[in-house]
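Chemist: I'll drop the sequence and a predicted model, then ask my questions.
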Amino acid sequence: MSVIAPPPRSGITADELIRPCGGANEPTKNLTTFGVGDQSEFILRPGHGSGNIIFNYFLDTTVSNDTKSYPLANVPIPQPGTYTTKIDFASAGLKSGQQIVVQAIYNGTDSGKTEEYYVCFDVKLADKAPSSASGEDHSSANNGDHSSANNGDHSSASNGGHSSETSAASSFAMQVVSLKAALGAAAAGLLVAAAAF
């Protein structure tokens, strides 16, 4: 399962089979701030099969298989694609100032085999989400494939993109670009050093 936004605790796809957080049970620097009463977007891309994505949250920031989880949403996944799930943390009884861990579990069946994939997100709740530093619209990340809202009936509807409130996606994309640039510069330096010998 690929994660588009917000940035997960771990981006190692091979570890997603490890409960409860895809091998990343400790808090990370990837802390995303969401407005407690906003429709906070989680954009995931299951790459195969069909099934559902279950969203839970933990009140403890270090989690194990014994940590109590609380339900947020259950989203049907009829086919591979990009799915945007909007979660209203206030409707789950959460408040501004809390730091939680959101868990996404993809129960996917492909070729008659069912597997569970785990991804976790470090989330801080505030009165309002910070505005995007760049002010860009990140609608291209969604591709308009699928969208669902946590409105109690788990129905789906297309929204054609998502707003700039997902500043976490912008920040994550900038981190990836910066990392690629740093790696490119380091590789170029090694090539120059090797040529000097």
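Modeler: Sure, I can see it.
Chemist: every contact and neighbour count from this point should use C-alpha atoms.
Modeler: Will do.
Chemist: other SSEs contacting the longest strand along the chain?
Modeler: Identified as the longest strand of the chain according to DSSP state E is strand 113-126. When contacts are defined as 3 or more C-alpha pairs under 8 Å, 6 or more residues apart in numbering; DSSP states H and E, strand 113-126 sits against strand 31-35, strand 99-110.
Chemist: out of these, which gets nearest to A182?
Modeler: Closest to A182 of the helices and strands packed on strand 113-126, according to C-alpha to C-alpha: strand 31-35, at 22.3 Å.
Chemist: ok, then the element right after that closest one?
Modeler: strand 40-45 (DSSP states H and E).
Chemist: tell me what that next one is packed against?
Modeler: So strand 40-45, by 3+ C-alpha pairs under 8 Å, 6+ apart, packs with strand 2-5, strand 83-87.
Chemist: which other helices and strands does the first one contact?
Modeler: Other helices and strands packing on strand 2-5, by 3+ C-alpha pairs under 8 Å, 6+ apart, are strand 40-45, helix 167-196.
Chemist: hang on, the earlier thing: any chance of the helices and strands packed on strand 113-126 in a markdown table, plus distance to A173?
Modeler: Listed next are these as a markdown table, based on distance: least, C-alpha to C-alpha, whole Å:
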| stretch | distance to A173 |
| --- | --- |
| strand 31-35 | 13 |
| strand 99-110 | 20 |
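Chemist: figure out which of those strands is closest to F42.
Modeler: Judged by C-alpha to C-alpha, the one of these that comes nearest to F42 is strand 99-110, at 9.2 Å.
Chemist: who does the closest one touch, helix- and strand-wise?
Modeler: Right, strand 99-110 is packed against strand 50-58, strand 113-126 by 3+ C-alpha pairs under 8 Å, 6+ apart.
Chemist: and it, what's buried?
Modeler: Using 16 or more other C-alpha atoms under 10 Å as the test for burial, strand 99-110 gives 99-108.
Chemist: pull the most distant pair out of these.
Modeler: Across the buried residues of strand 99-110, the longest distance by C-alpha to C-alpha is 28.8 Å; it joins Q99 and G108.
Chemist: next one for the comparison:
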Amino acid sequence: MTTTDATRQLVFRMVGTWWRIDLSSPAAIADSTKQIATGVLGRADDRATGRARLRDELGKAATAAADADAQLLMIQTELGPGQPMSATLTVFEDERMRMSPAIGTDAASVLAVFEKSIPLMDPSRAETMVRRRCMDGEVVRVHEIEETVEIEDGERYTQRRLVAQYWYPLPGTKRLLTVVLTTPLGNIPHTLLSYFDAIVAASAFQEA
């Protein structure tokens, strides 16, 4: 879960194994990523290189999230026992996402005005814009497949990463909370979007 203000929290009900990275300081990030690497790969000496690589990857992601003032960063490693899964959930409150005072605090109005701004803010993703459900009402979603060329063991391959952004209207305010769900499994985007939508559908704001 993540605190959105003094009285409300956005709570997620997760399936599988998720790890929370403490973003409060560089030392906290280092400690969290070390725990995750050990939890995922164990302590065996022959996995030391793998642990170091995983710590490095997670550390870079966590530092970027902390620099962007993220409220929450969680990493999924399994759907269930023996079922590997790679996904990341990050939560932000973007200070730019404050609607005009004229529209009031009704969630439907806040989302309607926000939707009109997406083609100006992010034209490349605007055509993917849809409404999706959470337990409190509706959110706005856009997504993109990011492609990068990677080299492993001397071989070049294309990595496709799915990035889905969801905007939640904060109850009783003109503000929006951004939830970003990503996965390197971008070759099956429709399946993963359905999975991400299910995570969002089970989320809700609760009293702190």
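Modeler: Good, I have the coordinates. Since the structure is predicted, the reported quantities are computational estimates derived from the model, not experimental observations.
Chemist: superposed, what's their TM-score?
Modeler: The TM-score (TM-score structural alignment, normalised by the length of structure 1) is 0.28; 101 aligned residues with a C-alpha RMSD of 6.0 Å.
Chemist: follow-up on the earlier one: out of the helices and strands packed on strand 99-110 of structure 1, which comes closest to S2 of structure 1?
Modeler: Using C-alpha to C-alpha, these put strand 113-126 closest to S2 of structure 1, at 9.5 Å.
Chemist: after that closest one, next one along is what?
Modeler: strand 146-149.
Chemist: and of the helices and strands packed on strand 113-126 of structure 1, who's closest to Y57 of structure 1?
Modeler: strand 99-110 (4.3 Å).
Chemist: now do the helices in structure 2.
Modeler: 26-41, 48-67, 107-121, 123-126, 189-201 (DSSP state H).
Chemist: export those as JSON lines, with columns for distance to E78 of structure 2 and mean neighbour count.
Modeler: JSON lines is the format used below for the helices of structure 2 (distance: least, C-alpha to C-alpha, whole Å; neighbours: other C-alpha atoms under 10 Å):
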{"stretch": "helix 26-41", "distance to E78 of structure 2": "9", "mean neighbour count": "17"}
{"stretch": "helix 48-67", "distance to E78 of structure 2": "15", "mean neighbour count": "17"}
{"stretch": "helix 107-121", "distance to E78 of structure 2": "33", "mean neighbour count": "15"}
{"stretch": "helix 123-126", "distance to E78 of structure 2": "29", "mean neighbour count": "15"}
{"stretch": "helix 189-201", "distance to E78 of structure 2": "13", "mean neighbour count": "17"}
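Chemist: how about those helices, which one is nearest R175 of structure 2?
Modeler: Across those, closest to R175 of structure 2 is helix 107-121 (C-alpha to C-alpha), at 8.0 Å.
Chemist: okay, the helices and strands packed on strand 40-45 of structure 1, which one's buried deepest?
Modeler: Each of these was scored by mean neighbour count; the highest is strand 83-87, a mean of 24, by mean count of other C-alpha atoms under 10 Å.
Chemist: so which elements touch that strand?
Modeler: The contact analysis (3+ C-alpha pairs under 8 Å, 6+ apart) places strand 83-87 of structure 1 against strand 40-45, strand 69-77, strand 146-149.
Chemist: spit out the contact partners of E138 of structure 2.
Modeler: 131-132, 168 (C-alpha atoms under 8 Å, 6 or more residues apart in numbering).
Chemist: out of the helices and strands packed on strand 113-126 of structure 1, which gets nearest to S170 of structure 1?
Modeler: strand 31-35 (11.3 Å).
Chemist: which positions in that closest one come out as buried?
Modeler: For strand 31-35 of structure 1, by 16+ other C-alpha under 10 Å, it's 31-35.
Chemist: tabulate those (a markdown table), appending distance to T84 of structure 1.
Modeler: Output for those, formatted as a markdown table (distance: C-alpha to C-alpha, whole Å):
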| residue | distance to T84 of structure 1 |
| --- | --- |
| L31 | 19 |
| T32 | 16 |
| T33 | 17 |
| F34 | 15 |
| G35 | 17 |
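Chemist: now the helices and strands packed on strand 40-45 of structure 1 as JSON lines including distance to F42 of structure 1?
Modeler: Formatted as JSON lines, these follow (distance: least, C-alpha to C-alpha, whole Å):
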{"stretch": "strand 2-5", "distance to F42 of structure 1": "6"}
{"stretch": "strand 83-87", "distance to F42 of structure 1": "5"}
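Chemist: so which of these is nearest A188 of structure 1?
Modeler: Among those, strand 2-5 comes nearest to A188 of structure 1, with 29.2 Å by C-alpha to C-alpha.
Chemist: look up how far T85 of structure 1 lies from E116 of structure 1.
Modeler: According to C-alpha to C-alpha, to the nearest Å, E116 of structure 1 stands 18 Å off from T85 of structure 1.
Chemist: ok, now T33 of structure 1?
Modeler: From T33 of structure 1 across to T85 of structure 1, the span is 16 Å (C-alpha to C-alpha).
Chemist: and what of A5 of structure 1?
Modeler: Remark: distance between A5 of structure 1 and T85 of structure 1 (C-alpha to C-alpha) = 10 Å.
Chemist: identify the contacts common to the two.
Modeler: Joint contacts of A5 of structure 1 and T85 (C-alpha under 8 Å, 6+ apart) are 41-43.
Chemist: for these, which one is nearest C120 of structure 1?
Modeler: Among the shared contacts of A5 and T85 of structure 1, and counting by C-alpha to C-alpha, the member closest to C120 of structure 1 is F42, at 11.0 Å.
Chemist: ok, how many other residues are close to the closest one?
Modeler: Residues lying near F42 of structure 1 (other C-alpha atoms under 10 Å) number 23.
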